[in-house]
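*Asks:* What follows is a predicted protein model with its sequence.
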Amino acid sequence: MSLTIDDIAKMAGVSRSTVSKVINNYGGISEKTKKKVMTVITEMGYAPNFSARSLATKKSNLIGLIYAGKINVDMTHPYFNEVISTFKKNIGLLGYDLLMFSNEHFQGSYLARCKHFNLDGCLIIAGEEVESATYELAESGFPCIGIDIELTGPRASYVMTDNVNLSRKVVEHFYLNSIRKIGYIGGMRESVISNLRLKGFTDAMNQFGLEVHEEWIQYGDFQEESGYVSMKNMLKLKNYPEAIFAASDLMALGALRAIEEADLQTPRDIRIVGCDDIAACRYSAPKLTTVKQDKEKIGKLSAYMLNDLIEGQSKLKPVFTDSELIVRESCGTNKTFW
């Protein structure tokens, strides 16, 4: 006998909508009711007809995951890996599965691919040199949420840390500890995130009357080797900074290596602050001071905002999350601020 959702509802003594909510992992159902419904489903061997449900609702319950950019990040990136894990958990609780796009040698239309797979929406992770196809997708009216990428379409929005304020916290910390000669290692010159952090850095330097030395501003690609090269370039100068803010932890770790190779010590000779609070910060020598982004909040907000856009919510404004400066050995102290 082929059971229906109405049969399961009758056997469990609940409404049809309650069974539907249990199957789709929606909230608002008590654990007792969930257990009762799931017991009937298990005992009767009921398998929900997802194809029929999709046809009825015109939804596939599939979300696309796009790593945008010609120079992109991926699942191995320590910061985005944590964000995506939280997003995956929360979007799953809302009843969706993920389909990851490959953009290797891809030059076509993301919108066409979304339509081909009948996706309900997309999460877009920012890389460098983002393709025009990414912005075309957002502008098309397809539901999209970006992380660290500014999306402005009619059914698009984005979540990112308040990067300007993030940098201000670093400069203020140096200032309060009598550090005046400060350098900056950022990502690529075209990087939105790097430039926001650079703006926060220069704004705070100007606010406290500190001189911004152009030769102490270097550009990398958020990876360790570029931080190493940038620090080497600054150390070639007759007058180098006494503190460095690197726009990623990986670049900060590269800078630490360059300082050690130059027979200098951190924090005695040069203090270092990174950004992201990846696990490696706690095991480097010295342990790395960093600005912690709220990766869990970013991932959860992205999931709920995307679901609201899919469900017809009017345009959502972007959300900027706060950050926390974690002071460890590379700044000479071991305290947490803000």
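*Replies:* Perfect, thanks for sending it.
*Asks:* all contacts plus neighbour counts: C-alpha atoms, from now on.
*Replies:* Noted.
*Asks:* quick one: the helices in the chain?
*Replies:* Assigned by DSSP state H, the chain shows helices spanning 5-12, 16-23, 31-44, 50-57, 78-93, 110-116, 132-139, 163-176, 192-207, 224-235, 249-261, 295-310.
*Asks:* Comparison target, given below:
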Amino acid sequence: MDIGVYRPGELSEADRAAWTAMQSKAHLHGSPELANPFLSPEFTLAVGRHRRGVRIAVVRQDGEPVAFFPHQRSAAGVGRAVGLGVSDAQGLVHRPGFTWDARALLRACSLSVWEFDHLVEGQGPFQARATGSFASPVMDVDQGYDTYLSDLRARSPKFTRTTLAKDRKLGRDAGEVRYVHDERDPAALRTLMGWKSAQYRRTGRSDRFAHEWISQLAQHLFHTRSEPFAGILSVLYAGGKPVAAHFGLRTQRVLACWFPAYDPAFSKYSPGLILHLRMAEAAAAGGIAYLDLGRGQKEYKDSLKTRELSVSEGWVTRRHPVALGHRVRRAPVRALRNTVVARPELFERADSLLKQVGKIRSVADITTKK
């Protein structure tokens, strides 16, 4: 077995094709999680254009690629999942039956540690070092939208009835409701990013789009289109005006939900929920098997999901002082965050505090603009 490590620009077209082929056939080999867009070569190469240290380890047997391990590496040898913080699926993309030694892989990549927070299932050598696992809800539409909606009605009749009624009321009050599954107008993406930034600030969260590289990455992926991968901007219009939007990534079988937001002026109509149902309908018509809503406890995810995947977080380490130092620094922060999220009484207090901070921010923003 031979392991070569490449910069994004050094990856050959043949290797990219082999990587994509592994993803496209993953569901046939019992590993559908490997088809996630965040595990695609396009996502890794896009991050590589906006972040330093992106590398791809290519594992070969008899000269043929059998696995791809995308990662980011610091000068000190600290490794992270590609796009850690914005990536909702991480791991090694491989042929069926392939096994590996995690520490040997790190050694070949000159890494003392590799950190992940959305490791997909089926990554045994990495999962052995996981410190926790978390639910990632999905909406299954492989049997068609009508089947999904019928199941949703059976599971949550009141929720389904109310959401569909709000869809009709939105049309009566605001004008014709129109849905565009793959909107190509960059202005619509800017509108979505503006809504999302305002939501982050309003709720006291860190504004991801305030980080230039994340903003540039989203715009880059918006313009990335091929048969096996594309950035998809979906927009819900009412009376010709955008009221909700979502930007995500798709492969041939998976639509990864990423950045949803809506105009707060239309909040009483629950436009985000209406949008997700329209997305599910269009995705099913386009041959998508499921929408991955991503890790995180949200009421809307619980209402829309059909089942849950599992993603893990943790570290794979070698015996190295850099690895020890990294864990000592990162572990307490991660443990505190997970404790707060897992305990409703703590989460509610923390969420309330963040919203108070958000109100202070909003007042400060208004004052600054004046």
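*Replies:* Cool, got the structure. On a predicted model such as this, the values are computed, not experimentally measured, just so you know.
*Asks:* Mind telling me the TM-score for this superposition?
*Replies:* The pair, once superposed, lands on a TM-score of 0.29 when counted by TM-score structural alignment, normalised by the length of structure 1; 170 aligned residues with a Cα RMSD of 6.8 Å.
*Asks:* mind putting the helices of structure 1 in TSV, distance to residue 186 of structure 1 and mean neighbour count included?
*Replies:* Output for the helices of structure 1, formatted as TSV (distance: least, Cα to Cα, whole Å; neighbours: other Cα atoms under 10 Å):
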stretch	distance to residue 186 of structure 1	mean neighbour count
helix 5-12	55	17
helix 16-23	46	18
helix 31-44	49	14
helix 50-57	45	11
helix 78-93	16	19
helix 110-116	29	15
helix 132-139	24	18
helix 163-176	11	21
helix 192-207	5	20
helix 224-235	9	21
helix 249-261	8	23
helix 295-310	20	21
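*Asks:* Distance of residue 52 of structure 1 relative to residue 5 of structure 1?
*Replies:* Per Cα to Cα, to the nearest Å, residue 52 of structure 1 is found 12 Å from residue 5 of structure 1.
*Asks:* so residue 131 of structure 2, which of the three states?
*Replies:* Three-state assignment for residue 131 of structure 2 (DSSP: H, G, I helix; E, B strand; the rest coil): strand.
*Asks:* quick one, what contacts it?
*Replies:* Contacts for residue 131 of structure 2 (Cα atoms under 8 Å, 6 or more residues apart in numbering) come out as 312, 313, 314, 315.
*Asks:* so the last one, which of the three states?
*Replies:* Meaning residue 315 of structure 2. Residue 315 of structure 2 falls in the strand class when you classify it by three-state DSSP.
*Asks:* Report the buried residues of the strand or helix carrying residue 325 of structure 2.
*Replies:* Using DSSP states H and E, residue 325 of structure 2 sits within helix 321-342. For helix 321-342 of structure 2, a neighbour-count test (16 or more other Cα atoms under 10 Å) marks 322, 323, 326, 340, 341 as buried.
*Asks:* which residues of the stretch 1-150 of structure 2 fall in helices?
*Replies:* For the stretch 1-150 of structure 2, the helices defined by DSSP state H, counting those that start in this stretch occupy 13-24, 41-50, 102-108, 124-127, 145-155.
*Asks:* closest to residue 245 of structure 2 out of those?
*Replies:* Across the helices of the stretch 1-150 of structure 2, residue 245 of structure 2 has its closest neighbour in helix 145-155 (19.8 Å, Cα to Cα).
*Asks:* helices or strands next to the next helix-or-strand element following the closest one in the packing?
*Replies:* As assigned by DSSP H and E, the chain's next helix or strand after helix 145-155 of structure 2 is helix 157-174. If you count contacts as 3 or more Cα pairs under 8 Å, 6 or more residues apart in numbering; DSSP states H and E, helix 157-174 of structure 2 packs onto helix 145-155, strand 177-180, strand 230-238, helix 271-285.
*Asks:* returning to what we had before: can you list the contacts of residue 131 of structure 2 in a markdown table and add distance to residue 46 of structure 2 and neighbour count?
*Replies:* Below are these laid out as a markdown table (distance: Cα to Cα, whole Å; neighbours: other Cα atoms under 10 Å):
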| residue | distance to residue 46 of structure 2 | neighbour count |
| --- | --- | --- |
| 312 | 24 | 24 |
| 313 | 23 | 20 |
| 314 | 24 | 22 |
| 315 | 24 | 22 |
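*Asks:* can you put the residues you listed in JSON lines and add distance to residue 353 of structure 2?
*Replies:* As requested, the contacts of residue 131 of structure 2 are exported to JSON lines (distance: Cα to Cα, whole Å):
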{"residue": "312", "distance to residue 353 of structure 2": "27"}
{"residue": "313", "distance to residue 353 of structure 2": "26"}
{"residue": "314", "distance to residue 353 of structure 2": "28"}
{"residue": "315", "distance to residue 353 of structure 2": "30"}
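*Asks:* Correct me if wrong: residue 44 of structure 2 contacts residue 70.
*Replies:* Yes - applying Cα atoms under 8 Å, one finds residue 44 of structure 2 in contact with residue 70, separated by 6.8 Å.
*Asks:* Which of those two has more residues huddled nearby?
*Replies:* Neighbour totals were compared for residue 44 of structure 2 and residue 70, and residue 70 leads with 27 against 23 (other Cα atoms under 10 Å).
*Asks:* surely that one meets residue 42?
*Replies:* No - here residue 70 of structure 2 lies out of contact with residue 42, judged by Cα under 8 Å, at a distance of 11.2 Å.
*Asks:* Count the neighbours of residue 105 of structure 2 for me.
*Replies:* When neighbours are counted by other Cα under 10 Å, residue 105 of structure 2 registers 15.
*Asks:* ok, now residue 140 of structure 2?
*Replies:* Using other Cα under 10 Å, residue 140 of structure 2 has 22 other residues around it.
*Asks:* Does it touch residue 283 like I think?
*Replies:* No - using Cα under 8 Å, residue 140 of structure 2 makes no contact with residue 283, being 10.1 Å away.
*Asks:* Quick one: the strands in the stretch 1-150 of structure 2, in order.
*Replies:* Secondary structure of the stretch 1-150 of structure 2 by DSSP state E, counting those that start in this stretch: the strands cover 2-6, 54-61, 64-73, 78-80, 93-94, 113-119, 130-140.
*Asks:* So for residue 201 of structure 2, which of those strands sits nearest?
*Replies:* Of all these, strand 113-119 sits nearest to residue 201 of structure 2, with 23.6 Å by Cα to Cα.
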